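[1] coordinates only, sequence not included:
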């Protein structure tokens, strides 16, 4: 079963994403802060991580880089999630290790299409 971690301080965003992903068979974890996300990733790295562009405790770009630097059996596919397209921030996220970005609020079809693009990364 594919594991996905939703890192967002909005409980509503986490709930919507959890519902979409759970319906598709993902095992979904949640983190309301960057520190919580790091703890989860150090214990067991999920295959896919959605990271909010505005976290309450730390810069999102820094969290992406820190997650990528964790030694793990798999390298996670990280999606940078944001409310608006800011090319400079999206490029920083990609340089830090994000594989793509997605706009919030999440639309079921859009989110699932983004995740399907990562399937080839995890073929076993």
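    Looks like it arrived, so ask away. None of the values given here were measured: they were computed from a predicted structure. Residues are numbered from 1 along each chain as shown.
[2] okay, CA-based contacts and neighbour counts for the rest of this
    Fine.
[3] what about residue 59, distance to residue 66?
    Counting by C-alpha to C-alpha, to the nearest Å, the gap from residue 59 to residue 66 is 11 Å.
[4] revised request: answer the last question for residue 15.
    For residue 15, the distance to residue 66 - C-alpha to C-alpha - is 25 Å.
[5] in contact with the most centrally placed residue in the chain, which residues?
    Geometric centre of the chain, nearest residue: residue 50, 1.5 Å, by C-alpha atoms, centre = their mean. By C-alpha atoms under 8 Å, 6 or more residues apart in numbering, the contact list for residue 50 reads 4-7, 78-81.
[6] restricted to helices, list these.
    When DSSP state H is applied, these are split such that none fall in helices.
[7] distance to residue 90 for the residues you listed - can I get that in JSON lines?
    As requested, the contacts of residue 50 are exported to JSON lines (distance: C-alpha to C-alpha, whole Å):
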{"residue": "4", "distance to residue 90": "20"}
{"residue": "5", "distance to residue 90": "19"}
{"residue": "6", "distance to residue 90": "18"}
{"residue": "7", "distance to residue 90": "16"}
{"residue": "78", "distance to residue 90": "12"}
{"residue": "79", "distance to residue 90": "10"}
{"residue": "80", "distance to residue 90": "7"}
{"residue": "81", "distance to residue 90": "9"}
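[8] comparison target, given below:
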């Protein structure tokens, strides 16, 4: 099954790593550099899943997730947080905002792909 994924991360390196790992696996990947750009890219897109960093300029991951969840058509779209953060209170805040799961960077491409298939499949 081919997946369509939106990944939102302010790090060019992480976006490049995601592009390399996910497109090689056949994922149709759309990239954004922060939460504001992520909402722009999301407009009209029907992703199977969304990946979002937490610490980003303009609109952080929490605000991005909350904005996505306010839109009816994306209420059920799985959102995986991909971040360097691991504090339990941040995980709880992300879940409260509407995140589906949490993956700590650096990420294993195979585990990320498996997680995407698990939440979107």
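    Arrived safely. Everything quoted here is computed from the prediction, not taken from an experiment.
[9] got a TM-score for the two of them?
    In this superposition the chains share a TM-score of 0.90, using TM-score structural alignment, normalised by the length of structure 2; 120 aligned residues with a C-alpha RMSD of 1.6 Å.
[10] re earlier: helix or strand: which one has the residue nearest to the centre of structure 1?
    Element membership of residue 50 of structure 1 [criterion: DSSP states H and E] is strand 48-52.
[11] what's the longest helix seen in structure 1 packed up against?
    Using DSSP H, we find that the single longest helix of structure 1 is helix 11-23. Applying 3 or more C-alpha pairs under 8 Å, 6 or more residues apart in numbering; DSSP states H and E, we find helix 11-23 of structure 1 packed against strand 3-7, strand 27-31.
[12] what's stretch 78-86 of structure 2 in contact with?
    Residues from elsewhere that reach stretch 78-86 of structure 2, judged by C-alpha under 8 Å, 6+ apart: 48-55, 61, 65, 94, 98-106, 119-120.
[13] I meant to write stretch 27-38 of structure 2 there.
    2-12, 15, 19, 22-23, 41, 56-61, 63-64.
[14] can you do 6 Å?
    For stretch 27-38 of structure 2, contacts defined as C-alpha atoms under 6 Å, 6 or more residues apart in numbering pick out 2-10, 56, 59-60, 64.
[15] please pick the buried ones from those residues.
    Buried by 16 or more other C-alpha atoms under 10 Å: 3-10, 56, 59-60, 64, out of the contacts of stretch 27-38 of structure 2.
[16] possible to save these as a markdown table with distance to residue 111 of structure 2?
    As requested, those are exported to a markdown table (distance: C-alpha to C-alpha, whole Å):
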| residue | distance to residue 111 of structure 2 |
| --- | --- |
| 3 | 15 |
| 4 | 17 |
| 5 | 15 |
| 6 | 17 |
| 7 | 16 |
| 8 | 18 |
| 9 | 18 |
| 10 | 21 |
| 56 | 23 |
| 59 | 27 |
| 60 | 24 |
| 64 | 24 |
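[17] can you give me the buried ones in the helix or strand hosting residue 65 of structure 1?
    Element membership for residue 65 of structure 1 (DSSP H and E) is helix 60-69. By neighbour count with 16+ other C-alpha under 10 Å, helix 60-69 of structure 1 contains the buried residues 60-61, 63-65, 67-68.
[18] cool, stretch 108-116 of structure 2 as well?
    For stretch 108-116 of structure 2, by 16+ other C-alpha under 10 Å, it's 112, 115-116.
[19] got it, and stretch 86-105 of structure 2?
    91, 94-95, 97-103.
[20] repeat that for stretch 46-60 of structure 2.
    47-56, 59-60.
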